[in-house]
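A.B. asks: Only the shape, not the letters, is given here:
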């Protein structure tokens, strides 16, 4: 089919690559405008933008899809369908209705649970045992459309937002071509979402990244893994130069106890309100991520240290 692809982050790149490999004609790729990235904060294209340009695909990066100019440009593409994967903008009805078959979204949760911006992180942080990916027909409501295809994915005890992201992206990339084939031959079955169990995956805010050691170890562990690698759950550790911010990037729960925030040994076992977490990977300011053994050689946190 002749389709437009709308997406922005790495999660969407995997899906675009699969659609190209499946032989669909990509009439245009839409992505968020270039944004400041890296230490120099230079304007750089999104992962989808850069990938599409590398394939020679036409790319548009509108600040808003709601302007008359962008709506007319979208209609002029004469599309069979449009595929949306983590694009980052709300689409109005004039855009949704423009393609012959409509617009379809790949969402990284089992709707109606975790509608919204951060379903992968929120699923881990909430302790969900499973999540999934779904292809849905888009409506004007936030992730409210009927479901065409769905596949569950187990959330492992050591999954981080990064590892679960990769699992879901791979599954989603496999689902999309199958869904589009069904749509093309008018064989797709659409199931309305359940009215019960609606939750919203609010965008992750930096203010919630600080670790609260008074919480139970299971919650602290999920908090760490759900925010890894970005923005990274963090704490402050004392040093000769004062407090140093450290990101905890991987952890596991262990059966130990002590005052919340106290290091219980020299290998990053930290007491929580109930139980303790063993930090397996960490990153201090200005340094790269390191396994615990390497981290403690360069920045010891001996038993008895109190973390803030």
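C.D. replies: Right, received. Where do you want to start? These figures come from a predicted structure and were not determined experimentally. Numbers count the residues shown, from 1 in each chain.
A.B. asks: switch to C-alpha atoms for all contacts and neighbour counts from now on
C.D. replies: Fine.
A.B. asks: same for the longest strand anywhere in the chain, what does it pack against?
C.D. replies: The longest strand of the chain (DSSP state E) is strand 242-254. With contacts defined as 3 or more C-alpha pairs under 8 Å, 6 or more residues apart in numbering; DSSP states H and E, the packing partners of strand 242-254 are helix 217-226, strand 233-239, strand 276-284.
A.B. asks: Apply 10 Å and report the result again.
C.D. replies: Judged by 3 or more C-alpha pairs under 10 Å, 6 or more residues apart in numbering; DSSP states H and E, strand 242-254 is in contact with helix 217-226, strand 233-239, strand 269-271, strand 276-284, strand 290-291, helix 292-298.
A.B. asks: out of the ones you listed, which comes closest to residue 75?
C.D. replies: Smallest distance to residue 75 across the helices and strands packed on strand 242-254 (C-alpha to C-alpha): 38.9 Å, for helix 217-226.
A.B. asks: buried ones in that closest one?
C.D. replies: The neighbour-count check on helix 217-226 (16 or more other C-alpha atoms under 10 Å) flags 217-226 as buried.
A.B. asks: repeat for stretch 119-134
C.D. replies: 119-125, 127, 131-134.
A.B. asks: Narrow the residues you listed to those in helices?
C.D. replies: 119-125 (DSSP state H).
A.B. asks: for the buried residues of stretch 119-134, which one is nearest residue 10?
C.D. replies: Nearest member of the buried residues of stretch 119-134 to residue 10, counting by C-alpha to C-alpha, is residue 120, at 13.5 Å.
A.B. asks: Would you check that that closest one makes contact with residue 200?
C.D. replies: No: the criterion here is C-alpha atoms under 10 Å, and residue 120 misses it with residue 200 at 11.6 Å.
A.B. asks: Structure two is appended below for comparative analysis:
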């Protein structure tokens, strides 16, 4: 049971390992891409490629027919990874070994919808995957396995997503084989990662450069970090914080230097060297190439 790219490696691993997959559940096809053509979700598309039956209910709450259709599958276990629909109690109780969730965080830190982005945004030194026995609470179930992955200075939500998706696929095979004893989550250290929207990518230049770098990496690839240039959104794809003598005391968002080495922008603390950026409808460019076509001399103010 899964929907986005994050769940595809687990589906492939279960299939390759020879598990009998009675059904694949995914959210319904939706419009996507520039043409907004209706497309199956990544897990749906992969299941069809593997020749597996797919079910795409729009909702499960109070749908007793859907509960019964799930129950009669006579499952040993249900593997859930970023499915996106809440499973009601009758479905949680139906498989003999319950519903096992591949969650992209080191629970109980970052329960909720966007744990990968939240870990990068907060500057956490590590993230990881927890295999959890699902219950009705939001990511509150007991843990069956938990493994960490370091977050490096250049880690983005995209690279962390791929690492955790691969790790989760390996872990679920191990959990199904070993059937480890479930361990309750600790009461301390609970944090929540809310669902993101596009405005979460907007840069506030009054923040420290380190925090802005974390936001850029956390919002890559979606919703994307951006500032405003003469009222036009300017997407920041890659940057690095720097300590610059004399950077303090001026206006946050002011261009300090521009040229071959990128675009240096004053922050609330330190400065951010922008290395890669993009205007709407244009290609992604390194800063030097961008500046040849759109000079931003020192004193230019971003964010307005």
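C.D. replies: The structure has been received and is ready for your questions. For clarity, every value in this text was computed on a predicted model and none was experimentally measured.
A.B. asks: TM-score for this pair?
C.D. replies: Once superposed, the chains reach a TM-score of 0.94 (TM-score structural alignment, normalised by the length of structure 2), with 295 aligned residues with a C-alpha RMSD of 1.2 Å.
A.B. asks: residues near the corresponding residue of structure 2 for residue 111 of structure 1, how many?
C.D. replies: Aligning on TM-score structural alignment places residue 111 of structure 1 opposite residue 107 in structure 2. A count of nearby residues for residue 107 of structure 2, using other C-alpha atoms under 10 Å, gives 26.
A.B. asks: give the contact list for residue 107 of structure 2.
C.D. replies: 115, 127-132, 139-143, 146, 185-186, 189-191 (C-alpha atoms under 10 Å, 6 or more residues apart in numbering).
A.B. asks: and what of residue 186 of structure 2?
C.D. replies: Neighbour list for residue 186 of structure 2: 107-109, 140, 142-143 [criterion: C-alpha under 10 Å, 6+ apart].
A.B. asks: go with 7 Å
C.D. replies: By C-alpha atoms under 7 Å, 6 or more residues apart in numbering, the contact set of residue 186 of structure 2 is residue 108.
A.B. asks: Need the counterpart of it in structure 1.
C.D. replies: So residue 186 of structure 2 corresponds to residue 194, using TM-score structural alignment.
A.B. asks: So which residue is dead centre in structure 1?
C.D. replies: residue 120 (5.1 Å; C-alpha atoms, centre = their mean).
A.B. asks: Buried residues of stretch 94-107 of structure 2, list them for me.
C.D. replies: Per 16+ other C-alpha under 10 Å, stretch 94-107 of structure 2 contains these buried residues: 94-95, 98-107.
A.B. asks: what's the answer for stretch 50-70 of structure 1, then?
C.D. replies: 50-52, 59-61, 65-66, 70.
A.B. asks: would you list those residues in JSON lines and tack on distance to residue 278 of structure 1 and secondary structure?
C.D. replies: Shown next, in JSON lines, are the buried residues of stretch 50-70 of structure 1 (distance: C-alpha to C-alpha, whole Å; DSSP: H, G, I helix; E, B strand; the rest coil):
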{"residue": "50", "distance to residue 278 of structure 1": "38", "secondary structure": "helix"}
{"residue": "51", "distance to residue 278 of structure 1": "38", "secondary structure": "helix"}
{"residue": "52", "distance to residue 278 of structure 1": "41", "secondary structure": "helix"}
{"residue": "59", "distance to residue 278 of structure 1": "45", "secondary structure": "strand"}
{"residue": "60", "distance to residue 278 of structure 1": "46", "secondary structure": "strand"}
{"residue": "61", "distance to residue 278 of structure 1": "43", "secondary structure": "coil"}
{"residue": "65", "distance to residue 278 of structure 1": "46", "secondary structure": "coil"}
{"residue": "66", "distance to residue 278 of structure 1": "48", "secondary structure": "coil"}
{"residue": "70", "distance to residue 278 of structure 1": "51", "secondary structure": "helix"}
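A.B. asks: Looking at those residues, which is nearest residue 11 of structure 1?
C.D. replies: Residue 11 of structure 1 lies nearest to residue 51 out of these, by C-alpha to C-alpha, at 12.0 Å.
A.B. asks: mind checking how far the aligned residue in structure 2 for that closest one is from residue 26 of structure 2?
C.D. replies: Mapped onto structure 2 by TM-score structural alignment, residue 51 of structure 1 lines up with residue 46. Counting by C-alpha to C-alpha, to the nearest Å, the gap from residue 46 of structure 2 to residue 26 of structure 2 is 11 Å.
A.B. asks: aligned partner of residue 12 of structure 1 in structure 2?
C.D. replies: Checking TM-score structural alignment: residue 12 of structure 1 goes with residue 7.
A.B. asks: hmm, I was thinking of residue 98 of structure 1
C.D. replies: So residue 98 of structure 1 corresponds to residue 94, using TM-score structural alignment.
A.B. asks: so what's its match closest to, chain neighbours aside?
C.D. replies: Nearest residue to residue 94 of structure 2 in three dimensions, chain neighbours excluded: residue 71, at 5.5 Å (C-alpha to C-alpha, 6 or more residues apart in numbering).
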